[in-house]
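[1] Got a sequence here, can you model it:
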Amino acid sequence: MPQRRIGAFEVSAIGLGCMNLSHAYGAPVSAEQGERVLLAALDAGVTLFDTAALYGFGANESLVGRVLKAHRSRITLCSKGGMTGQPVGPGGALQRVIDGRPASIRRDVEASLQRLGTDVIDLYYLHRWDKQVPIEDSVGEMARLQAEGKLRALGLSEVSTATLRRAHAVAPMAALQSEYSLWSRNAELGTLAACSELGIAYVAFSPVARAYLTGTLRDVSGFDAKDIRRAMPRFTPGNYANNLKLLDGHAELAREAGCTPAQLAMAWLLHRGPHVLPIPGTTSVEHLHENLGAASVRLSADLIARLDALFAPQAIHGARYNATNSAEVDTEAFAEGSAPGA
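    Below you'll find the model as predicted:
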């Protein structure tokens, strides 16, 4: 497995996003299947494992911690806080809450350390910037926890170039994690270049566009009631029908490159710069190995240019998030009218 750098860490160029095992796309897989995927990734040379307090309201951290504890020295363990499940209302049911106050950040870190079964988290992200709290305050508390030896490196998720620079002025950011793929190219509006300039790794989640770029997701009418894609405009039947029209061209370019469509999508990301690291998620050992095969795919400049043109932002129908979720992120967006997929 080729290696890339995140701060002081040398890690596998392709990591594993662990969310799918416990969260987001319907009912989670069994603990046994989750363990199989995690250990298969480890055996295949993956050393970058990414989880969060939010995923399964702590269940994902507990799974990752239990399975990988015996291999702790071999991996770079990443988690996120500032967006967690908190009891809300009379029944006390857990709901997703964004809370970046310093005391809440400290509470989240302590809880994550317990679930992960470790005394230090290698890379800890602010999962979402709480816009009610200055980014300097949230990052300042993360820096204090780092000084106490509870965190080794710090990162942010889904923030703009301006917010990234503000945070980096308070404490060095090792990584920015945001959605980046052929159909979500907001990174190219500033943060990708800023990360290169500042020596910050760009960790790309959803590198195969939540299964769209695998070419296997043709019908979006059967999503589970808890599948988060149900609320995403790009996956509404009308928008998705238009987005499907791009996949034949994508499949043809994959054949030309001698790889699968999923591998082509991740190889494209790896070619965006040495600071870019995709973290695909999967519940299947077979798909895991397919994803990791992208590390050996080489793309010509001409093929990359044709991919860029095929998936130009104005060709994508539907926004990344609905209005509520869009308001929760701080990423740059394409100007209204220039791209339907802002």
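[2] okay, CA-based contacts and neighbour counts for the rest of this
    Noted.
[3] Quickly note the distance from T51 to E158.
    T51 sits at a distance of 15 Å from E158 (criterion: Cα to Cα, to the nearest Å).
[4] Out of these two, name the residue with the larger neighbour count.
    Between T51 and E158, counting by other Cα atoms under 10 Å, T51 is the more crowded of the two (29 against 22).
[5] Next SSE downstream of the lengthiest helix in the chain?
    Longest helix of the chain, by residue count under DSSP state H: helix 102-116. Next along the chain after helix 102-116, taking DSSP states H and E as the criterion, comes strand 121-126.
[6] who does that next one touch, helix- and strand-wise?
    The contact analysis (3 or more Cα pairs under 8 Å, 6 or more residues apart in numbering; DSSP states H and E) places strand 121-126 against strand 76-81, strand 151-157.
[7] Show me which positions of the helix or strand that comes right after it end up buried.
    Scanning forward in sequence from strand 121-126 by DSSP H and E, the next helix or strand is helix 135-147. Buried positions in helix 135-147, judged by neighbour count with 16 or more other Cα atoms under 10 Å: I135, E136, S138, V139, G140, E141, M142, A143, L145, Q146.
[8] Alongside the first, I'd like the structure of this one:
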Amino acid sequence: MTSPSFPAARAPRPGGAGELAGRTVARVGYGAMQLERLHDDRSAAVALLRHAIDFGVDHVDTAQFYGDGFVNEIIRAALRPEDDVLVVSKVGAVSDPGGPFPLRLAQRPADLRASVEDNLATLGLEQIPVVNLRRTDSGISVPVPDDQVVGLDDQLAELIALREEGKIGTIGLSSVTADILRRALPAGIVCVQNAYSLVARDDEDVLRLCEAEQIAWVPYFPLGGALPGLAKVADEPAVLAAAERLGCTPAQVGLAWLLHRSPRTLLIPGTADTGHLEANLAAGAITLDEQTLAALDAVPTRPFTPPFRFRAGA
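    Predicted structure coming up:
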């Protein structure tokens, strides 16, 4: 007689437990954008995502415009129903491989709906649990044509309609100011993704509003240096000193600082390298003492200036 088989116990949540869209999730998840770098090796991309799940990742951030659907297809191939992974996607831009930039904005309500439908198709889902509206109010953006200057109310009305239809579960925002977030609160915002790191803390007011409203704060570009000329967390003397003292990498210090900064913080660091993946997840276990935190908090913030001039919608 054979013994019954049971599924393996889930790994501890990296960084401990956080909350997103009414669910308990790991405070360190996975940002899937970098899977595009494995475009020529689909099996490696699937294996990397499976590795993240094996290490306790239970929320994944994606978008249809990551690799023009490739990343969503990898997520569809890698995830299993029993994984119970929360998938977060975003709308507001589409791939433009032949254009002057790899993306072009798609901010109009009809564009948002089309992007949701595309995400559903490539992810193989009936509902996307969280959809972030990627606006152009702060952070990095491609140039904004006049026909893509769209009012917030019109955009939220379309997303609310999609939620009522069951195509999306909840609504988040990305690249927004505190004023835009306040205006959007009646729509039931569950998370905000803004560019934010130890060296780029312009959106401290948005973070504090998220704390007050119990909204998840999900910083992108968490280590700075996303584009040439932008400050990098790993270059800071205080970060290097902390890494040496703690026996970890400067990148891990930068991620650990974000987790210590606010209990509402969830991280979605991305990588296409297994070693870097494991290091990112391990950052959730790093404790920063008061002296180290004080030294890191004293690092000056640099303005996070977009590389292009743009107009923001009303």
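[9] need the strands for structure 2, in chain order.
    Using DSSP state E, the strands found in structure 2 span residues 17-20, 23-26, 30-31, 59-61, 86-91, 93-95, 103-105, 128-134, 168-174, 189-193, 216-217.
[10] Now for the most centrally placed residue in structure 1: which residues touch it?
    The residue lying closest to the centre of structure 1 (Cα atoms, centre = their mean) is F205, at 2.5 Å. Neighbour list for F205 of structure 1: G17, Q177, S178, E179, Y180, P278, I279, P280 [criterion: Cα atoms under 8 Å, 6 or more residues apart in numbering].
[11] State the number of residues packed around the residue mapped onto L299 of structure 1 from structure 2.
    Per TM-score structural alignment, the equivalent position to L299 of structure 1 in structure 2 is L288. Applying other Cα under 10 Å, we find 17 residues neighbouring L288 of structure 2.
[12] before we move on, what about A93 of structure 1?
    10.
[13] Also L164 of structure 1?
    Neighbours of L164 of structure 1 using other Cα under 10 Å come to 24.
[14] before we move on, what about the one 10 residues further on?
    Using other Cα under 10 Å, A174 of structure 1 has 25 neighbouring residues.
[15] what does L227 of structure 2 give?
    By other Cα under 10 Å, the residues close to L227 of structure 2 number 12.
[16] cool, A312 of structure 1 as well?
    Around A312 of structure 1 there are 16 other residues, counting by other Cα under 10 Å.
[17] Trace it over to structure 2, please.
    Counting by TM-score structural alignment, A312 of structure 1 lines up with P300 in structure 2.
[18] for its match, what are its contacts?
    P300 of structure 2 is in contact with V199, counting by Cα under 8 Å, 6+ apart.
[19] how about the strands of structure 2 in CSV, adding distance to P306 of structure 2?
    Formatted as CSV, these follow (distance: least, Cα to Cα, whole Å):
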stretch, distance to P306 of structure 2
strand 17-20, 28
strand 23-26, 30
strand 30-31, 21
strand 59-61, 22
strand 86-91, 19
strand 93-95, 16
strand 103-105, 15
strand 128-134, 15
strand 168-174, 15
strand 189-193, 16
strand 216-217, 21
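[20] nearest to S115 of structure 2, of these?
    strand 86-91 (6.0 Å; Cα to Cα).
[21] Next, the mean deviation of that closest one compared to structure 1.
    Comparison of strand 86-91 of structure 2 with structure 1 after fitting gives an average deviation of 0.6 Å (mean Cα distance after the TM-score superposition for structure 1).
[22] Any figure for the gap between the equivalent of S174 of structure 2 over in structure 1 and P207 of structure 1?
    With TM-score structural alignment as the criterion, S174 of structure 2 lines up with S157 in structure 1. As judged by Cα to Cα, S157 of structure 1 and P207 of structure 1 stand 15 Å apart.
[23] Looking only at neighbour counts, state which of those two leads.
    P207 (29 against 24).
[24] sorry, back to before: P102 of structure 1: which of the helices and strands packed on strand 121-126 of structure 1 is closest?
    Each of those has some distance to P102 of structure 1 by Cα to Cα; the shortest is strand 76-81, at 11.2 Å.
[25] which other residues reach that closest one?
    9, 11, 47-54, 61, 105, 108-109, 112, 121-127.
[26] what about 7 Å?
    Residues outside strand 76-81 of structure 1 that contact it (Cα atoms under 7 Å, 6 or more residues apart in numbering): 47-53, 105, 108-109, 121-127.
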